[in-house]
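Asker: Here's a sequence, model it:
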Amino acid sequence: MSKPRLSFGLWYSLRNPAQWARPYPELYAQTLRQIAWAETIGYDDVWLTEHHFCEDGHAPSILPLCAAVAARTTRIRIGTSVLLLPLYHPVRVAEDAATIDILSNGRFELGVGVGYRPQEFKGLGLRPQDRGARMDEGLEIIRALWRGETVDYHGQHFQIEGAKLAPMPVQTPPPLWIGGFAPASAKRAARIGDGYLGTGEMGDLLKVYREERARLGHAGPGRAIGGHFWLVVSKNPAQTLANLGPHVLYQIEMYNKWLGEAGQALFPAVESPAQLVAMGILQILTPPAAIDAIAAYVAATGIERYYTWTVPPGYPEGKMDEHLQLFAEEVMPAFR
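Answerer: Got it, this is the predicted structure:
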C-alpha cells in the first residue's frame, strides 16, 4: 500500500534551561545554522513557537526570528506555531507578517493561538479572560488588511481608523493557521483558518474541527491539518534514550505544569525518561518503524503537514543533526 504524501517540518522553542545553559547568541546562531542545513537535506518547513516570562528563556519574540530564518534560507517555508495573537495589536502583526513574506519571497505562514498561561497576559497588562475576543477581532482585522482593504474597525478591544497595509505580502494572502488544545480553538480553525495545528492524537479535537466544518458547509477535504508526536529516528534507540531522555522529560514536565494550571493537561504525569517511552509520549524508532508509526498517525488524524519538536531543551543542536539526517534520508522519502 502506498504511503500518504506529506510535507515535513521542524519545530523550535529555543529553551535554555539553567542546568544545560549556553550563551544565548550561541544558541540562536546554532539554531539558525541547523535550519539552513535542514533546508539542504530536504525539510519543507520550519515552525517557531513563543512563550513569555519563562526562566528558561523560551523564545518570546518569534517574528524577528522568522525574519532571520528568511535571510538564511531560499526554499524552506517559515511559520509560527504559534504566535499568541491576543498579546499583540493585529495591525502590527499584519505588517510584520507581510514584511517577512516579502523577505522570504512568499514563504511565510502565520499560525496563531489564544494562549493559556495567565501570567503572559498579566505581564503585558491584559486580562486573560479577554483572549478569545481579542483573538477573533485580531483575525478579522488581519484578514481585512491582507485583502488590501482600508480598515475602519470599532470592536470591544481594538479601535482602528483608516488602516491600509503597504507593502502587501507576496502571497495573497499568506496561509493562516489556528492552533490550540481546546474545542474553541478547533472550531475557530474550522471557521476562520486555512488549517488547524494540533499535537498528538487530536481525536476529540479533530472530531470538533470536522463537525464544525460540516456545519458550515465545508464537509470533506480542503483545509490542511498539521500535527506531530514526539518521534526521534535512531539506529540505536537505547543509547538515544539515554542521551535525550532527561531533556525530553524536562520539556514534558514544563508543559504538564503549564497546561495543568490552565486545566488542559496534555500528558499524564511522568517521572522518568523510560516512562516517556513506556507511555508512548516519546518514540525513539529505527527508520522502518518510524515509517510505520507516521503512516499510522496519518491514518488516525488525516494530517498533511508533519512537524517534529526538533531539539529537546538544553540538548546541543549539533547532536541532533544525525537524527535529522537519518530521518530525511530514510523516512521522508517514503512519503514523497
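
Asker: CA only for contacts and neighbour counts going forward, please
Answerer: OK.

Asker: Which parts of the stretch 201-336 of the chain are strands?
Answerer: All strands of the stretch 201-336 of the chain, identified by DSSP state E, counting those that start in this stretch, fall at 224-227, 230-233, 282-285, 305-309.

Asker: Out of those, the one nearest W47 is which?
Answerer: strand 305-309 (8.1 Å; Cα to Cα).

Asker: From the centroid of the chain, which residue is nearest?
Answerer: S81 (2.4 Å; Cα atoms, centre = their mean).

Asker: Same list (the strands of the stretch 201-336 of the chain) but as CSV, adding mean neighbour count.
Answerer: Compiled in CSV, the strands of the stretch 201-336 of the chain are given as follows (neighbours: other Cα atoms under 10 Å):
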stretch, mean neighbour count
strand 224-227, 21
strand 230-233, 22
strand 282-285, 21
strand 305-309, 21
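
Asker: Could you also give me the structure for this next sequence, so I can compare it with the first?
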Amino acid sequence: MDVGVFLGSQYSADEDISVAVQDLIEQTRLIRDTGYDAIWLGQHFLSHPAQYLQTTPLLSRLSAEAGDMNVGTNLLLLPMLNPVDVAEQYATLDVITGGKLILGVGLGYRAEEFAAMQLDKKDRVGRLVEGVEILKRLWTEDNVSYQGKHFTLDNVSIAPKPLQNRPQIWFGATADKAIERAALQADAWIATSMTEWGEMKRQVDLYHQTRADAGLAKEVRFAKCVELFVGDDKESALREAEPFIGAKYKAYYSWGMGDNVPGESGAGISDFGELTKNRFIVGGVDDVIEDCLYHRDVLGVTDLIVRLNFPGMPRELVRRNIERFASEVIPQVR
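Answerer: Here you go, the predicted model:
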C-alpha cells in the first residue's frame, strides 16, 4: 500500500498567505524526507472569505520539492474547465515532474462554482466524460477531431506531449453511479473520507464487480482519502484534533459535500468522537495502525491518501503529525 499526503491548501481570511505557501513548501520537503510516496492537492473556487490556493500553480511549485514522489490532483474539477487547457497544462507538469503525475478529477458539487463559470451543474457528468476522452486522445494522438455535446475539436494537436505515454486519470466518486463510472472509465477510483467504512465495503464490491462484468482487469488501483491524526492515545488525539478536523467538516457539510454520500454522511452528528467512528482515523499509534490495516486488508486500498494538516492547525502540530505517522505507522502498514 502506497501512502500519500493530501496537502490542505485552504486558509482563513486573516492568515498571511505568503507564509502559508512557505509552510506548504516546508511540509512537502518533510513529507519527501520522511518516506511518503505522493503529495496531492485539491481544488475549489470562490471559497471567500477563506483563501484557497489554486491547484495548478501550487502543484507546480511543490513539485520542485517532491523528489521521487508522485504528484497528483485530488481533485481537479474537470467539468468546470476546458479539457484542451487541462491537457496542455498537465502535459507540461508531467514533463516537469519527470513523468510522476496522476490526474485525479471529480464532478464538483457546489452550485455557486458552476454558476460563476456560466455552466449548468446538470451538465457536469457529460462534461466530465467528454473531457476525459479528450484528455486521453490529446495526450496520445495527433490531429484529434472530436464532436460532442459540450466540446468540439477540429484536427488539433498539443505539444509537448506528457513524458508518460499518458498520465493516469483517477476519478473521485461518492455515489454508486459515479463509482460505476470510475470502474469503467478511470484508471483508479478515489474514495471519499466521509463514507462510513461499512458502506464503503459495499461500494468497493460494486467497483470490482462492475469491472468484472465489463471484462476489465481484476488488478486495479483503489485510493481512499482519510482524515488522520496521531496522538499519544485515543482521548488526547480526539481532543487535539477536534478544533481543526471538526471545523473543517462543518464547512464541508455547509457546502453540501455530504449530500451524495450513501448511508450516514455525518452531517447531523455533533459529537466529534461519534463523527470519527468508522470514518476518520484519530487515535494513538496502535489505533491508527489498526485502522490503516483495515483499509489495506479489508477494503483493499492500494493508495492511502492521508490528510495530516487542517485549517488553523499550528505548524508544530502538523509537523508532529507528519513525522509520527511516517516513523511509527507507515513501516507497519505499507
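
Asker: re earlier: now do the SS call for the aligned residue in structure 2 for the residue nearest to the centre of structure 1.
Answerer: The alignment partner of S81 of structure 1 in structure 2, by TM-score structural alignment, is N74. Under DSSP: H, G, I helix; E, B strand; the rest coil, N74 of structure 2 falls in the strand class.

Asker: I'd guessed N74 of structure 2 sits against L107; true?
Answerer: No - here N74 of structure 2 does not reach L107: they are 11.5 Å apart, not a contact under Cα atoms under 8 Å.

Asker: overlap in contacts of those two?
Answerer: G172 (Cα atoms under 8 Å, 6 or more residues apart in numbering).

Asker: Tell me who's in contact with V270 of structure 1.
Answerer: Here V270 of structure 1 is in contact with 249, 253, 276 (Cα under 8 Å, 6+ apart).

Asker: Next, format these as JSON lines and append neighbour count and distance to D204 of structure 1.
Answerer: Formatted as JSON lines, these follow (neighbours: other Cα atoms under 10 Å; distance: Cα to Cα, whole Å):
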{"residue": "L249", "neighbour count": "21", "distance to D204 of structure 1": "25"}
{"residue": "E253", "neighbour count": "16", "distance to D204 of structure 1": "23"}
{"residue": "L276", "neighbour count": "22", "distance to D204 of structure 1": "22"}
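
Asker: Of the residues you listed, which are reproduced in structure 2?
Answerer: Checked against structure 2 using both residues aligned by TM-score structural alignment, their matches' Cα atoms under 8 Å, the contacts of V270 of structure 1 keep these contacts: L276.

Asker: Of the contacts of V270 of structure 1, which is the nearest to G179 of structure 1?
Answerer: E253 (20.9 Å).

Asker: and the aligned partner of the closest one in structure 2, how far is that from G266 of structure 2?
Answerer: Aligning on TM-score structural alignment places E253 of structure 1 opposite K250 in structure 2. Using Cα to Cα, to the nearest Å, K250 of structure 2 is found at 10 Å from G266 of structure 2.

Asker: D85 of structure 2 too?
Answerer: From D85 of structure 2 over to G266 of structure 2 (counting by Cα to Cα), the distance is 37 Å.

Asker: So for these two, which residue has more residues nearby?
Answerer: Counting neighbours by other Cα atoms under 10 Å for D85 of structure 2 and for G266 shows that G266 has the greater number, 22 against 12.

Asker: Chain neighbours aside, what residue packs nearest to the more buried one?
Answerer: Of all residues not flanking G266 of structure 2 in the chain, L275 sits nearest, at 6.0 Å (Cα to Cα, 6 or more residues apart in numbering).

Asker: Which position in structure 1 pairs with L62 of structure 2?
Answerer: That one, L62 of structure 2, aligns with V69 by TM-score structural alignment.

Asker: Give me the contact list for the helix or strand where that match lies.
Answerer: For V69 of structure 1, the host element (DSSP states H and E) is helix 62-72. The contact list for helix 62-72 of structure 1 (Cα under 8 Å, 6+ apart) reads 32, 35-36, 48-50, 78-80, 83, 96-97, 100, 103-104.

Asker: rewinding a little: mind giving me CSV with the contacts of V270 of structure 1 and columns for distance to G125 of structure 1?
Answerer: Below are those laid out as CSV (distance: Cα to Cα, whole Å):
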residue, distance to G125 of structure 1
L249, 32
E253, 28
L276, 37
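
Asker: Closest to L110 of structure 1 out of the contacts of V270 of structure 1?
Answerer: So of those, ranked by how close each gets to L110 of structure 1 (Cα to Cα), first place is E253, at 27.4 Å.

Asker: what's the spacing between that closest one and P313 of structure 1?
Answerer: E253 of structure 1 is 11 Å from P313 of structure 1, by Cα to Cα.

Asker: which residues in structure 2 does whichever strand or helix holds I178 of structure 1 match up with?
Answerer: Take DSSP H and E as the rule and I178 of structure 1 turns out to sit in strand 176-179. Per TM-score structural alignment, the counterpart of strand 176-179 of structure 1 in structure 2 is residues 169-172.

Asker: any residues touching the matching stretch, and which ones?
Answerer: 74-75, 102-107, 132, 182, 186-192.

Asker: again, only using 6 Å
Answerer: The contact list for stretch 169-172 of structure 2, computed with Cα atoms under 6 Å, 6 or more residues apart in numbering, reads 103-106, 182, 186-190.

Asker: Next: stretch 82-90 of structure 2.
Answerer: 131, 135.

Asker: Mind listing what's buried along that stretch?
Answerer: Within stretch 82-90 of structure 2, the residues that count as buried by 16 or more other Cα atoms under 10 Å are 83-84, 86-90.

Asker: okay, the residues you listed in TSV with distance to V298 of structure 2 and secondary structure next?
Answerer: Below are the buried residues of stretch 82-90 of structure 2 laid out as TSV (distance: Cα to Cα, whole Å; DSSP: H, G, I helix; E, B strand; the rest coil):
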residue	distance to V298 of structure 2	secondary structure
P83	36	helix
V84	39	helix
V86	35	helix
A87	36	helix
E88	39	helix
Q89	37	helix
Y90	34	helix
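
Asker: And these, which is closest to R127 of structure 2?
Answerer: The closest of the buried residues of stretch 82-90 of structure 2, once distances to R127 of structure 2 are taken by Cα to Cα, is P83, at 9.2 Å.
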